[in-house]
Structure formats: C-alpha cells, structure tokens
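A.B. asks: Pasting a predicted model and its sequence here:
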Amino acid sequence: MNIFSRYLIRHLFIGYFAAALLLVPLFTLFDFISELEDVSASYSWLQALLVVIYLVPRCLVNLSPFIALLGGIVGLGNMSKNMELTAIRCAGFSTFRVAIVVLISGVMFTASLAIIDEWIASPLQQQAQIRKDTALAESEESDPNSKTIWGQQGDEFVRIDHLDKQGQPQGVEVFDYNADLTLKNYLYAQSATYGENHTWTLHNVKHTQWQGDRQVTTQQPSMLWASIFNSDNLKQLQLTSESYSIPQLKNYIHYLKSTAQPSMEYRSALWQKLGRPILVLAMVLLIIPFTFVNGRDTGMGNRLSLGVIVGLVTYIIYQICINLGLIFSITPLIAVIVPPVVMLIASVVLVYRFNERK
C-alpha cells in the first residue's frame, strides 16, 4: 500500500469518526428520551441513562451504513474541495483505483464493526436489558403479562406467565394433547424452581386429567416436572434477538427447531450479521459518484446533501425490508441479504460508469 492509499484511508476514517460523533449522540439522545417513558419508582432516570450508555455500541453498529456514506462524503469531499483528489489523479491514480482504496477502507471499517458487534455491543446490550428488566420487575406498575413465554415440544405446550426478579418462573401452565388434539392433561403451578437435568419443582399445583368422559382434578403442594426449558433458555427468551452474538443465535435457533418452535426472528437476526456489512460496502462505494467531482463545481454542495439523503433513505428502506420479512414470513436470505446485495451491485455499476466517463 503506497503513500497515496494510506493518505486516502486516513481521511476516510477521519470522516467515519466525524460522522459517528454526529450521528451516535443524536440517536442516543432519542433513545434516552424514549427510556424516560419507562422511568418509575424502581427504574430511575440514572438507571435509564446507564442503560442508554450501554446501548451506544449497538447504536454505532446499527447506524454503520449511514455512517459509512456520510463519513466517506465528509472525508473525500474535503479532499475534493481542496483539489487533492485532482492531484492524486494527476499522480496516476484512476477513479477505479481510488474506488478500490475506498473499498479497502470499507472492509477495514466493517471488520472493526464486526468485532464491536460480537464482543462489545451484544454483551453490553444484554446487560442493559437485564438491568432494566430487573428494575421494572420490582415496580408495582409493571405488567407481568408482557413477559409471557410460550414453548412447545411434541404434543406438549407450556405457558409461563412471567419471571420474578430472581428469574424464577411464575404462573406455569402445561397443556398435554392427544393425537386427535383433545386435551389429555392440564397442569397449573403458582410458581416453579429450577432443578438439575431440566427437572423443575412445581409449587401449589393443580393437575387435571381427562380419561374418556371422566375429569379428575387433584391438588398438590409440589411435584417434579421434566421441563422443555432450562434456566438459560428462559433468560435468553427475555432478550431481544439483535442482542445475541453469532454463537448464541446459532445455538438458540437449533434449540427452537428441535422443539418445533418458530425461529424466524432469530434467523433474520443471524442473517443481519452478514447483510449489514454488505450494505456498508455498498454505501462506501457510493462515495465515489457523490464526491469525485470538480472541487470548483457549484453543484458539489447539492451532491453532498443528496448523498446524505440517499444514505438515510437506504438505512430506512433496509429496516423496512427486515420488518416486512418478519411480518410476511419471508425467507431471511431474501428479506435480509438480497436488498444489500442489490445495492452493492448498483454501487459497482455506478462506479464503473463514473470511471468510464472520467
């Protein structure tokens, strides 16, 4: 890598840093305002502020496509304004070679974001959500029904009303069906405690059985039950899918499939780990058509403004595609990967045509 390449990459990363300093605090402020709606006696505004601080790396990762385009426009746009890009081209750098260097900077930016996502953003987001859920669980105003958990294994369906602040299941219902979909057994336990090998102890149990036309109901102070859940599964179910790391997503998707439970949301989150970097590279390549212009061109400011709009619209459209994929159960490969790939191909075509004109 020669001195010109290093010079370009340095200016690009300065632009990425400047864009992050502009966008991340702005969106973090919006997140903090949203968190204030949940502030109560048990969840103070200081706790809300701490939660938002924990979410800063996640905000950086989510905004990375927009940061890539806006930062690249800032970095190369400043060089174009100072006629430095013209000087670099006069030194033998074609527009295509500049695009290659820009793409290399995008790969470096994407790699650093992947590290942040996997080892910083995901653990901190999980800690933030656990802190918030723990605080809200102590509030008398909290709605426990919002934390209902469902599970299925074969003909057995399980509903857990909520977890208490110690993470123990409360309000456990077990529905066991016959092959003809008639109810065979019904269990209701006021609470449960975890045991070894997926064995739970149910407390204050009401057990109803149907034997032909007979219905037999018994009350027991406690009983053992072979649960389809374990404590880790329940903790994970309380977390948002985007907070999972790649190994957590793979393991949990395998668990959901093995128990015949829907896994669309988590498969979509896994594919986003690949789709977002592709979109970042597409945005990076779009820097060339928006900034590689004559520095004295009076339309340069308009081009930069258009680049910002394109970045924002692309970011919004990608989020819409992801949500539409979940709503209509579209295969995650199509809903999450195809839009960034199409954008990347369009960016490559634009760079090629721009290089031919120059």
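C.D. replies: Structure received.
A.B. asks: going forward, measure contacts and count neighbours with C-alpha atoms only.
C.D. replies: Fine.
A.B. asks: All the strands of this structure, residue numbers only.
C.D. replies: For the chain, the strands defined by DSSP state E occupy 149-153, 156-163, 169-177, 183-193, 199-211, 214-226.
A.B. asks: Buried residues, the fourth one. List them.
C.D. replies: Judged by neighbour count using 16 or more other CA atoms under 10 Å, the buried positions of strand 183-193 are 183-192.
A.B. asks: this is the comparison structure:
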Amino acid sequence: MNWRIKQVDRLVAYSVLSAVLATWLLLTGLDAAKAFIGAAADIGQGNYGIGAVMLQILCTVPRRAYEWFDSAALIGSLLGMGALAGTGELIALRSAGLSKLRICLSVAWSLGVLTLLVAVMGDTLGPRGEQQAQSLLLQAKSSSVAIGQRSMGVWARDGDTFINAKRGITRQVQGLREVQLSDVRVFEFAPKGQLLSIAVAESAVHSSGQWTMQKVRKTEFVDAQANSTTEASVSWKSGLDPRYLALSIVQPAYLSISDLRRNIRALKRNQEFSRPFELAYWAKVFWPLNVLVLVVCVLPFAFGALRSGGMGKRIFVGMVLAIGWNFLQRALVNVGAVYNINLAFATLLPALLLALLAYLYFRRA
C-alpha cells in the first residue's frame, strides 16, 4: 500500500472536514443555546443580567466545543463519506483498487491534525474559559465567594472570617448534594483587622445543614501569646452558603492535564480519595486516540448504510454509534474503577476492544 498523500486523500479530507466542521458548529451552538436558556432563568439574582449571561456562556464555548468534537467527528465523517457515496465517488475509489482500510485511514489523516488542535484547546482555553465563566457567575450572584487562580483554590468570606480551600468537590450522598473542601484554612479577624485565630483542617464537609471540620489544628492569638489546640472533629458554625461554594468548585473534567496531575499528587500525598481526578486525567490523555480509533473503526461498518441511505439515515447511524460508544466507555471505566483495575488501562480498554473488532473485520475483508 502506498502511504503517500494522493489526490484521493485531498478529496476525502475536503468532504469529511467540511461535514465535521458544520456538524461541530451545529452541536456546539445548540449546547450553548440550551445553556443560555437555562441560565436566563436566574436573571435578576444579584447583578446577574443578560450581559453577564451572554459573557458567561461565551467563556464556556471552548469547553463545549471540546466535549462535542468526538460526536461531531463521528457524525461528520459519516456525512462526508455519505456525500462521496451519493455522487458515486466512493464506488469509483473502491473500483480503482483502494481498500476500505485505505479510505478509512484517509479520513483519520484528515482528522488527525484537527483532533490534536482540539485536544490542545481542551487543555488550555477550555479550563481557563470555564474558570472565568464560574468567576463571572459568582461575581454576579455573590460577593462572598471568589475563585483563586491555579493553586489558590477557593476563597470565601463570612463576616470577619476568611476561608481558603485548596480543593473542593461536590457529590451526591443518599440523594443529597454534599460539598467537601480539602486543605482548609480559616482566618478569623477582629472588626478592627487584628488576626484572632487561624484554624487549619484536613477537610470540611457541609452535610445536613451544617459544616464539620476534620483533623483541626487551631491557633489563637491572645495578647503576645499563641495558644494551639488540636481536635479530631469540630462543628463549624458558619453562614457560608454551600450553593455558592458548589458553583465555585471546578469539576475535575474541566481542569487541564497539568492541574489534574498536580491535584492527584497532592491528594495521594495526603492519602485522600483521588479517583475522580485520575479518571479525568486519563480520559484527557487518551482522548485524541479514542476519537481517531472510533472514527476509523466505525466507518467500515457503515459503508453499506451509506450507499443505500440518505442524510437522515447517516445522522441516525452516527448518533446511535456515538451514544453506544459513550455508554460502553463509561461502563468499562466504571467497572475498572470498582474492581481497582489500573485506571489508565480501564480508560484505554474500550478503544482496544474496538480496534480488535476492526482488525478482525479488515482481516476477513
């Protein structure tokens, strides 16, 4: 097989990339419009107006574009190949001696550079835009909570008390949303600005309407002395609203690879639960490979459908395959996490299984 770029590669690239870009723009636009409609319901809370909503949604566009690219690549590739099939060019390529594998690899080559560019965007503009969007949302709705940059974490104010948490997560426990802060520091000041005490806690959890700090070391400053005490658990009386704290917490899937790696190291060093960050880390690392493997391995199974169906059928096939792939990937990753299988292998396993099926198909063909 001659692997040099030929006219056929340019033909396939033009047809596929134009369809992928159009599909990508449509999916991202619909997702942003849906988010705008949902956010518009909160207009009027604090300084949250139509301008703040539009700016917030605009900041999340890079993240949304990254999340929808895999589906757009799959559906767009099917549409592009369907366009070639509709004009008879796909049959002409097959008659000229090009195998299905060679044509599918032309699709992969045309998508390869774009996929890498999107991966870079998802690791740079996506996390920064998401953080900026959440910061804008908090500034408009609440003046007591702010998002710090990089390792600064979350800052919040409760009267004369200032709270800093390096990390935070939200989770569902028995149907209730729970906010957990890690590596917490609470600075208590007097009305005139004197520092009264510093409390350092391993974690702080808001559950059942109250805050509880674990493994607390508190230092109180009285006159010229500093008195330190240590307690395993302390009930924290704070009027800090966990709803706004939940808004300030950036989800692991929205962090960059470097930030995820930094959080994983910190959590493991402190012997804390790091699995959500590890899952997000390996999903980002293998994302370009998963996209290309999915496109290359699915196209051969759709060749027959592309020759006999119209655009509606191609879109339906693409949607079914994209949804099926997402379910398979999540199921295998969750099973691997439950049985303590290496998370890198569990994340890569769906792509390996799909590649094996494709290999058997091409070998038989």
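C.D. replies: Everything's here; your move. Since this is a predicted model, take the numbers as computed values, not measurements.
A.B. asks: TM-score of the superposition?
C.D. replies: The TM-score (TM-score structural alignment, normalised by the length of structure 1) is 0.68; 294 aligned residues with a CA RMSD of 3.9 Å.
A.B. asks: can the strands of structure 1 go into a markdown table with extra columns for distance to residue 288 of structure 1?
C.D. replies: Below are the strands of structure 1 laid out as a markdown table (distance: least, CA to CA, whole Å):
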| stretch | distance to residue 288 of structure 1 |
| --- | --- |
| strand 149-153 | 49 |
| strand 156-163 | 52 |
| strand 169-177 | 55 |
| strand 183-193 | 60 |
| strand 199-211 | 60 |
| strand 214-226 | 60 |
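A.B. asks: how about those strands, which one is nearest residue 86 of structure 1?
C.D. replies: Smallest distance to residue 86 of structure 1 across those (CA to CA): 60.8 Å, for strand 149-153.
A.B. asks: Report the angle between the closest one and strand 156-163.
C.D. replies: Angle, strand 149-153 of structure 1 to strand 156-163, by axes from the mean of the first three to the mean of the last three CA atoms, to 10 degrees: 160 degrees.
A.B. asks: contacting residues for the closest residue to residue 139 of structure 2 other than its chain neighbours?
C.D. replies: Sequence neighbours aside, residue 146 is the residue nearest to residue 139 of structure 2 in space, at 7.4 Å (criterion: CA to CA, 6 or more residues apart in numbering). Residues near residue 146 of structure 2 by CA atoms under 8 Å, 6 or more residues apart in numbering: 135, 138-139, 154-156, 248.
A.B. asks: Going along the chain, name the helices of structure 1.
C.D. replies: Assigned by DSSP state H, structure 1 shows helices spanning 3-35, 45-54, 56-62, 64-81, 84-90, 95-116, 122-137, 231-237, 246-258, 264-285, 287-291, 300-327, 332, 338-357.
A.B. asks: which of those is buried the deepest?
C.D. replies: Per-stretch averages of neighbours, counted by mean count of other CA atoms under 10 Å, single out helix 64-81 among the helices of structure 1, with a mean of 26.
A.B. asks: so that helix aligns onto which residues of structure 2?
C.D. replies: Under TM-score structural alignment, helix 64-81 of structure 1 corresponds to residues 69-86 of structure 2.
A.B. asks: ok, and what's touching that stretch?
C.D. replies: Identification of contacts with stretch 69-86 of structure 2 by CA under 8 Å, 6+ apart yields 12, 15-24, 27, 90-91, 107, 111, 118, 291, 294-295, 299, 302, 306-307, 310-311, 314-315, 318-319, 322.
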